[in-house]
Each structure stands twice: as structure tokens, then as C-alpha cells.
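Student: Structure of the sequence below:
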Amino acid sequence: MCGIVGCILKNDEDVAPILFNCISKLEYRGYDSIGFATYSENRIHIKKDKGKIEEVENKLNLSNMPGKLGIAHVRWATHGDPSKLNSHPHVDERKELAIVHNGIIENYLEIKEELIKEGHVFKSDTDTEVIPHLIEKFMNEGFDLEHALRETIDVIHGAYSIAAISTKEPNKIVATRKDSPLIVGIGENGYYLASDSPAILKYARDIIYPEKGEIVILDENGVVVHDEFDNIVNKEIESINWTPEMAEKEGYDHFMIKEINEQASAVKNTLTQKEHIQEIIDDIEGNIQRICFVACGTSYHASLTGKYLIESLAGIPTDVILASEFKYSANTLNDKTLVIFISQSGETADSLKALDIANQTSKTLGIVNVVGSSITRRAQYVIQTQAGPEIGVAATKTYLAQLTAIYLFSALLAKNEELVNELDKVPDFIDETLENIDFIKGISKRYNYARDFFYLGRGFSYPTALEGALKLKEITYIHGEGYAAGELKHGPLALIDEGIPVVVIVPPGDSYRKTMSNLEEVKSRGANVLAIGSADDDALKEQADDVITINPEIDELIAPLIYVVPLQLIAYFITLEKGHDPDKPKNLAKCVTVE
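Tutor: The predicted model follows:
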């Protein structure tokens, strides 16, 4: 949830401007507070406060701090309110040590109680503050910084990535991780740590991925990685093909609208994975009797579409399980089950726990956007979506990239060559839909008044309705609910009243007539109906209050890949009307790395 950065330069320039540039790229991971710690002249300099990065920079001038090495942090609060005291970095009693941390320490209360008995004084309400006190304790017992950190991680339980600096061992950054992301970058002018690659793309494209429990030591001469037995680990260096420009707004007002406009490219690039997906299918074919998707949030909706596709096209029983609920279904797995994990970041804590369980009995496949992430290293098979870095908290282009990978997998599994060919048309359909952006903007403004929204769809359009409602909730803070249209009479119809907006997704296909009947039901009860359907559907235009039209060639089978685009835009434009920042919704962060 939080984001951390570390850097040590080979030259004697001040590191703070680089830290500021890097941590700014991670604000999507948390924006409750920000803080820096740099080292120079045998002391640690700290600036931190609550607020967004620009606000704190204007107040404290973070980028003007001395020293060639430092660590930085953006916070998404889990323990303790957003405040200056609770913001990172946290320090020891003598301010000879500073650390930043992403994750949750589950047993911090017991540790804190013991440390207080030993005379330690705590100043924050965070779980994190036990870490510098533990490191201080072990260094006072004679351990160096690396081994004091090693002793510390033997005591703490939970998920973490940690970076530490100390005046007792100047010109060094020591770091470790468990179940929270951490990458190491090797650049021309220095060495870097970060929670995610967009932070350091400008400075380093060669990346090392530390594993759980490994200790990373950065100094001006390079990077050394030690395993739990103090052996040097020769880590493979991987190059990231994302460019720094891909993580910039490039003239757009927000990352979200930029990423919506990049969706055709995300689909087109992900379609290049066809041969790799076929190789996976060739390897598992004949050995799979059941498929189980595991995901959270937007990825869960993509998985629901996958269930409909695989069961209708390939006839293989398919379940979709929320990652946080997976353990309750674990006993149903066997060696004939393929468990597919869908995650943008590849670092989702709940999914990683579920993956470890599934690997004990079943074949596992990860569909992930971030190269080198934990799921890509733990799953037996991997499909790498090709969306590029996504900075906006509300997923858009990564959702379509996930859907594309799922469609390809389903079509190839079912040997449905017609669908495989149809997918090649999708990028053009998306671009064509985006040509209506001004029209959609105008319609969206008319629904700014709403306190509640309902989204209806049948069959393949039901997950799209769920995703549209989620986008609305995430960034507009309007209550939105998605329903299978056939469920209206089983309860939700009681909520329909005069003026309530109902978005009805009505592509051509087998579900069309029944969905139109549901549209008429809500219309007769006073709802304002905003429909999304075929451009040649005159009946729809007559019945609905507003209609966003889509190319009539698109039937309900591939509609999820295109019809979601207007729903994303509706949420985006209503958010702007309300004066909210669509890239930084309250209480949310891009990557959920704690359970």
C-alpha cells in the first residue's frame, strides 16, 4: 500500500532531488503523508509531514536536503491516523538510524510492550516504529546493520519491505522484504531501491528482484545480496522495456484519461502473447478438469468474464473466488485443477497467500502486468499482459489487457479460431468508441446529481455492469451497484424510484430481448435510463433517456472488451464535475500489499 524508495549515488551530488522524482512516481501507492531521510556529515536529516507530495514539498522543500544517499516514503495509513508523527521515516532513540517500511507488522503490540519494558520510548501510533527500536537494540548488542536487520525480521511477523540507514555505517543502505514488493535498480550514476519500477525508470532499467528474507546492501560500489545463511546470492539482472515516458502524463490532465486512451494499444500488445498462451495450453491440455480464477476488485470482474467464456466455449467447470476468501475453498483443489491468478501488480497480498496454497496441489497460472513481480516468480505458468505501467489507482487499461489475455486463453483452449480472429478487430473498435468522448462527457454531466447508480447486464455483460459500478464508486464516491438484470425482481427493483440513474448494457445477442424487458421495468418505475447499445438499435433509442452507441458489429460475446470503455469515461467525467482527483481516490491505493 505504501511506497518506498532508496538511492545511493556514485558521485557527491545531493540525492534529494532524485528521491523526490522517484517517490513522486509512487504517489499512487499512498498519499496520506511523505517523508525523506538523507545522510551527510555523520548525521541523518529528516523531513516529513502529512499531506500529498506537492503540499509537503511546498511546505518543507524536501528536494533540498544534503547527502548522497537517502530513503523516502509515501504512506497509506493502516496503523495510526495520517499525521506528521505517524509518517515515515521512523527513527531510533538517538536518531542514529532511520527506516522506511511498506507492509504490516502483525505482532507489533507484543514487541512494543516488551521494548517499552526495556526502556524504549515510542512517539507514533504505527506498527512500523517497532522496527528501528529492534534494530537499535540488536546493534547495541554488537550486531552490524545488516545482521541487526536480520535479527529483527526473525522477530517480526507480517508483510514488509524495509530499507534502513545508520550513522554507525555511513554510505550504505540495507533492505529486505517479505510479501511486500521491493526491486533493486542498477543505474549509471547510482543504485536504487523501490516498491515499483515506475519510480526508477528514469535512472535505472536493469533490475534485480530480491526474494523473501534476502538482505540487500547498497553502497557506492554496487549491490550485494545475501541469503539467510550470509551467502552471496548471484542475482539475475533483468531489463525493463517500459520507457520513462510511459509513466508520465504526456499532456493529459490525469493518468486515468491517458490510460483509457491507451487501451487499444494495451489490447493490441497483449494479443502478441498468442503463441506463448498456446504453448501453455499445449502443456496442460488433457490434464485439467476444472479451472478456478482467484482475484480481487477489477481483476475479479475480469475473472467472471473468464468463467462465462471458458464454460460456454470449452465446457470446463470454472469457479471464481475472491483471493481473501480462497482458503475456505482450498480443500476442493487437486492435480486436475488449474488455478488462474489475475493481478495487475503481481504483488496483491491475498492473491500471494492463495497462490502458495494452490501450488501445493494444483497447476497455477498468473496473468500479471508487472514484469518480475512475486506472482510471476511463484506461479508455474505466466501470461504477461502488455499494458505498460498503470499509474491511476482505478484500473482501466490493465483491465482490458487482462480481459484480452483471458479471451485469448479461452478461445485457444476451445480451439475457437473465429473468436481468435475477431479479437484482432478489438483495438479498432476501442478507438472508434473513444471518438465519442465529447458526447459521453456531455451525457455524464447530466448525471452528476445522483446519490445512487444502478448498472444492469446479462450474461457476458453482467461482469461489465459490476466493473462500471466499481469505477463509479472508486473515484466519484457515488454509491453504485451492478446487478445481473434477471435479479431485478428478486429484491433490487424495490430500490428503483423516480430519477434514479440506471445504466443498462444492451449489446446485440441472445440476451438482448430479456435485457430490454428489464430496461422497461426500471423505466416504468421512474428511473433515468442511460443505455449502451448498438448504433442501429432504434428500439433502444426510443426506450432509453440517453444512449451511448457502439459499432453494431460488436455482439455480446466480445462486448466486454468495448462496452466497458464508456463506463470508465462516465465515472471519469462525473468525478471531474464533482471536483475530485480521479488518479488519487480517497482511502484507496494502487497495490494492496497487506491483507
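
Student: Only C-alpha atoms from now on, for both contacts and neighbour counts.
Tutor: Fine.

Student: now the strands for the stretch 201-350 of the chain?
Tutor: 206-208, 215-219, 222-226, 238-239, 290-295, 318-322, 337-343 (DSSP state E, counting those that start in this stretch).

Student: and what of the stretch 51-200 of the chain?
Tutor: 69-75, 90-91, 97-105, 158-166, 173-178, 183-186, 190-194.

Student: let's see this one next to it:
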Amino acid sequence: DSSVDIISLKDILKKSQDHCYTKCRQNDLNLEDYYLGGEKQIDALFQKVRNLKCNDLFYNLFIKQESQVEIVKFSHRLSEFVDSESKLLTDHMGHLESDDVEILSRRIDKIKDIAWCLTSEIADNIEKVKYLILHEHETFNIYVVNIFKQINAVLNSIDRLEVRGRDSAGISMMFVLDSFEFDRFEETIKRENLYDRLKERSDHDILINLGISVNESEDENGHKLIVIAITYKAVAEVGSLGDNVHFLREQIKNDKILHKLVSFCPKCHTISAHTRWASVGAISEPNCHPVDNTTTGSGVPKSGIIHACLNGDIDNYMELKKKYEKHGCFIPQDVTTDTKIIPLQIEKYINQGFEVQEAFRLAVNDFKGSHAISVHTTLAPGKIFLAQKGSGQAIFIGIAKDHYMPSSEVYGLIEETPFFIKMDGEKEVEGKDGMTQGQIFVLDQCSAGGIDGIKATYYDNTPIVLGKNDIKYTEITSRDIDRQDFPHYFLKEISESPHSVEKTLQNRWRIKKDKIGQYVITLDNKTFPKTLQKALLNKKIRRIFFVGQGTAGVAAHTCADILNYYMDDPSFYISAIKASELSGFKLNDDDDKKMMEDSLVIAISQSGTTTDTNRTVDMVKERGAYTMAIVNRRDSDITFKVDGVMYTSSGRDIEMSVASTKAFYSQIVAGALLGLK
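Tutor: Below is the predicted model:
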């Protein structure tokens, strides 16, 4: 059903309001079963709201102004309701049972996520899509709206990802037309005096802003297809967050050729984008990703259009470049990024007769160094080729109902879907011919979607069988990483520090009923397991180490000092040490397996994925130590390694700034709570 059912949304909200905290208490209702209508009802509301992002429902909203108004009103009602519930929770803090606080807090957060989704991820994006297409299209067919909806989604993603690097940003789109539709497209742009501009933009040796490439291809049945690639690039060595994407939006909005093209309803399309922090090559349009397979000279025949983006490094770039140029084709002097060799190596294997997927696999095997690569090409319309090998880079494949959304960080895809598969190119596995490393995923738009539309192999072509267990779910939403109205994430996160500390304290203390005004620390069994409590009471633990890396390492020293002060017991050895120093210099391969059975190691990590910290936890556990973690991110790697976990803030309080602020303060408060316990 493509209709937007506002009435059913209002009905669910009414049921939630009828089971607010006050009414549950007045009617002596169990909070677990009844608060806000119960967990299942809130999840049903969230799913209904998320479904509004699907193509059909989004289009239905897009063309009905009255529905948009209703959605915004509904969101405001939700926000007002949840604000009142949040205040009640704060007012009753310290008097509620720990389990009740957890129920209230979790459901209030979900309602906040729902309100945010309606306002920021649906209503605001309708306005962004309108801005891109309004002045070029008198009527809105569903294809035109959906293509610009997806372009907008990619721009939003790049806008968030650029916190990792923002000296340049680029986006390329490939549209597939059958020959009849392409002829109609050509006639239209000739009639509207755009043909000369098309030719001008198609004449380039280097892929720069507004570049267009046109190439013939064919489908599986041998029918002729025309693929048109359009690229937009922004470059600014000095600038502010948001500048690059704002520039790209303006380029897309004002591109008459693009708007004419999408009105012919291409058979399929792919979009690839990248935001760059230059590690190889000057900061310039030619070096801005994506780069293509265009060269000078005539030594190598051209094989379609290939666009590539890279995170990481091709360490043997100069060696591969020399080999390539021996055949009479040359990389333009203005292109100095190592990314350029990616499409050229793929083209080399295509010219040798290999299919595109095999050519891609052979090419990435030629590259030394750690990398994450994204490629799309006119030779395989509707497909995205991904490769990841080594550490330091990542690729997450977001799995939405209508499309795939690969991203180098989870927060690049969460606006579209909470479901994803993470590529693991770091782990070595037994392959066809011995140990192999690196993974290749091919995403196919012309498929049923989900895991069925993903073909996965290791670098040696050993198949990877994907199952439902490979699909992960994240509770993080775009609400958690939104910059709001702050000019910088750093300033935003400093401002949020008091709230993060408050969240860290939440549900970790109570006022004793039998002693008026006496505060006690309450940590549940998941945080402070009974095994740890018994070990401390029975004096099996005599040494306590706080470990961490970077800012978390500094927090570890502070936590150790606080615990020393609280305990004031010389029979306990309490210390802090960098995780890498403990594992690298204090532990040896021939250590006794019981050498640390009198020790509690408390690891501090913001992300829960810090390699040195996680490796140290593994090593001390092998030697008999008890372990705990103070960590921000729920269900991160470290949480599955330790005996007890104390989450800072809400467990989804993401820091985007390089400098740690709110996480640092929360880590210290968490350490102090452990000390008081």
C-alpha cells in the first residue's frame, strides 16, 4: 500500500499517551508490559515511520502537501509528549527501581528517534529533494523523485562523512538508457540548444567537475544500451563543514542536461561519491575522487567508462604506473593521486578478455597496502564493485528495502537503514590455495535485494556464503551524530558534555528508602557481575589496572587515582598503563597462564574497537585476569570480550570531533562510580 496512513500513526500515539508514566502508576500497571503501550507497539510505530522512506510512500508524501503538513504536526505532538515523559523520569530519578529506569529511558529514546525520523529524515529531505528538482520539472513522476531522493541521500551521507576529511568531494552518476530512449534524449537536448554543451562537457582528458561521458554497452540478451556518466566535483583546501556538499547541490540543481536525462526514466542507475583528505597527490579537481580510466596516448584501447574511489593507499602505485605507461598510454600530469591506477588496472584485465568482476578481482590483487575501493562502470550497468583489505579502512553495506547504501562508516548509512553487513578484509582465512586476505562484494541493482543481490568472494576468489546472521543492526540514528546548529562538532560536543555526564550517572544511583536522603551506587549484574563482587570480597583480586589508548589512556590514569583515593588501602595495587605498553612490554609468550588471576583489568575505550586495547584484553584474559570495560558504543567488539561492561552516556553518544571531550568526562565519571561501588 503506497498511501500514507496518518490515522494509524495517530492511533498508536493515542495508545502510548494512554499509557504514560503517570497513568501507569495511577492504574498500578506493570511498566514492562504497559508503559507507552509496550515495546512491540513502539517498534510498530517506528517501523511504520521508517517505511515512509521507501520509494512509493516517500513519493506519495512528496506530491501531497497536506500529508507533509500532517507529518510535521504529528512529529511535534510526539516531541511534546516525549519531553514531558523525560521530565517525569528526571523528577523520579533515584526513587525508581533500576529495571524501571531502564524501561522508561529506552522507550523515551525510541520515541525521540521516531520524532527525529519524521522531521529530519523525511520532512526535511522532502524539502531538499524539492530544492534539487523544483525549478526544472513541472510534473513529478515517481522515477524523477526517487532518483533525486537517492542523490540527496548520498549527498547527506557525504556531508556526515566529511568530518573525516573535507578538502574535496565528488559524486558520479551512471544512467542506463535503451537506444530508443537515448535517441529521444538527444533530440530533446538538440531542440533545447543543449547539444553543444553536452559535446563540450564530454570532451575531456581529465575527469573534472561537470564532466560527462557517453558509452555504448549491452544487456545480458545483447540488446544495445547507452550509459551516460555525469560527475560533479568540489575542491577547497580551506573551508567549513558543509561547503563542499552545498556546492555539489547547486551544481546538480542547475544542471539542465541531468534534469532532461532523468526525465527519460533510465533502466537503472548507480551513484558513487567520496569525500577526501588528500594523502597522495595535490588537492585539485583532477585528483578529487572519483577518477576514471581516461589517459593520453593511444597505446591501450579504451574499455568503457570506469570510475573509482579509494580510502587508504596503493603503496606500489609508482611501480604499476611505470608498467602501464610502457605500453604508450600516459596518465595526465595533473593527475597525481594513486587512485588513478585502479580503473587502469581493471581496464588492463578487461582488454585481456576477462569479465568485469574477474578483472576487478585481479586488479585489486595487484595493489599493495591497506585499502577500501569502490568502482562502478558502464561495462556492468547497475552494479557497484567493492573491495577491502587490511586495517584502517572499512566498508559497511547498508541494506535498505529499495537499495544498497555502502559507506566507509556506519553513520554514513543510518539515515537510510539500520541494517548493514560489514566487510572484513583484515582477517586471514583458509582459501583455495592457502591463506588469503581481503574481501570483494558486488552489489547488483537488478536483483531481489538483501543478501541475494550481493556476490561475495575473498581476493583469491574463494566464495563467501552470506547468511542472515551476517546482517547487523545498529541502534545509532542520524540524531546521534547531527551537528545541529553548531559550526563545529568540537563546540557541539563540549556543549553536550554535561548531558553526557548526566546520562552516565543515570540509573547508577538511588536514594535508600529506609534511610532518608542516603544515596547508594547501584550497578546491575551486567555492569558489575557477581563473580567480580565475590572475587573482591574474598580478596582474590589484589591488583587493579586501568588501561586505554590516547585520551582513554589519560582517563585511565584519572580513574586509577580516584580509586586509590576512595579505597585508601595499601594492600591493593592500583595502577594505570597504556594498553599497548601492558601487552607489549609487561606480558610475554612464556608467561604462566595464572600470572594475572589476582588482577582486574578495566579497559577504557570510546569506540570499543581500539585494536591495542582489545588485544590487551585478550592477552590478560589468557593469563587469568578478570576484565571490565568502560565503553561508549553498545555491542562493540570489546563488550563481547569482558566480564562486565559500564556504558558511558546512553551507549550511543557518538563523538565526531577528533578531540575527545564529552566521552573523556564520562569515562572519568564512570570510573568514579566503579570506585564508589
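
Student: After superposition, what is the TM-score?
Tutor: Once superposed, the chains reach a TM-score of 0.57 (TM-score structural alignment, normalised by the length of the first structure), with 400 aligned residues with a C-alpha RMSD of 3.9 Å.

Student: hang on, the earlier thing: out of the strands of the stretch 201-350 of the first structure, nearest to Ile44 of the first structure?
Tutor: When the strands of the stretch 201-350 of the first structure are compared by C-alpha to C-alpha, strand 215-219 sits nearest Ile44 of the first structure, at 16.3 Å.

Student: how about the closest one: buried residues?
Tutor: Across strand 215-219 of the first structure, burial judged by 16 or more other C-alpha atoms under 10 Å covers Ile215, Val216, Ile217, Leu218, Asp219.

Student: Next, the mean deviation of that strand compared to the second structure.
Tutor: Average distance, strand 215-219 of the first structure versus aligned residues of the second structure after superposition (mean C-alpha distance after the TM-score superposition for the first structure): 2.5 Å.

Student: where in the second structure is the aligned partner of that strand, by residue range?
Tutor: Aligned by TM-score structural alignment, strand 215-219 of the first structure corresponds to residues 440-444 of the second structure.

Student: tell me, the top helix by length along the first structure lands on which residues of the second structure?
Tutor: In the first structure, taking DSSP state H as the definition, the longest helix is helix 560-578. Counting by TM-score structural alignment, helix 560-578 of the first structure falls onto no part of the second structure.

Student: That helix packs against which elements?
Tutor: When contacts are defined as 3 or more C-alpha pairs under 8 Å, 6 or more residues apart in numbering; DSSP states H and E, helix 560-578 of the first structure packs onto helix 255-261, helix 397-413, helix 426-434, helix 437-445, helix 461-476.

Student: Give me the contacts around that helix.
Tutor: Residues outside helix 560-578 of the first structure that contact it (C-alpha atoms under 8 Å, 6 or more residues apart in numbering) are 256-257, 260, 305, 396, 400, 403-404, 426, 429-430, 433-434, 437, 440-441, 444-445, 447-448, 460-461, 464, 467-468, 471-472, 475-476, 505, 532, 548, 550, 581-582.

Student: follow-up on the earlier one: pick the most buried one from the strands of the stretch 201-350 of the first structure.
Tutor: strand 337-343 (a mean of 26; mean count of other C-alpha atoms under 10 Å).

Student: about what we covered before: between the helices and strands packed on helix 560-578 of the first structure, which gets nearest to Ala295 of the first structure?
Tutor: So among those, helix 397-413 is nearest, using C-alpha to C-alpha, at 11.3 Å.

Student: now that closest one and helix 426-434, what's the angle there?
Tutor: 140 degrees (axes from the mean of the first three to the mean of the last three C-alpha atoms, to 10 degrees).

Student: which other residues reach helix 397-413 of the first structure?
Tutor: Here helix 397-413 of the first structure has contacts from 259-260, 262-263, 266-267, 270-271, 273-274, 277-278, 281, 298-299, 302-303, 305-306, 309-310, 313-314, 342, 344, 367-369, 383, 385-387, 390, 417, 419-420, 423, 561, using C-alpha under 8 Å, 6+ apart.

Student: tell me, how many neighbours does the closest residue to Leu519 of the first structure other than its chain neighbours end up with?
Tutor: Spatially, and ignoring its direct neighbours in sequence, Leu519 of the first structure is nearest to Val504 (6.7 Å; C-alpha to C-alpha, 6 or more residues apart in numbering). For Val504 of the first structure, the count of nearby residues is 29 (other C-alpha atoms under 10 Å).

Student: Contacts only, for Val504 of the first structure.
Tutor: Neighbours of Val504 of the first structure in contact, by C-alpha under 8 Å, 6+ apart: Tyr455, Leu456, Gly457, Thr515, Leu519, Val529, Leu530, Ala531, Ile532.

Student: Report whether the expected contact of the third one with Glu467 is present.
Tutor: So the one you mean is Gly457 of the first structure. No: with contact defined as C-alpha atoms under 8 Å, Gly457 of the first structure does not count as touching Glu467 (10.9 Å).

Student: who touches Tyr300 of the first structure in this structure?
Tutor: Val294, Val320, Ile321, Leu322, Ile342.

Student: ok, it to Gly533 of the first structure distance?
Tutor: 24 Å (C-alpha to C-alpha, to the nearest Å).
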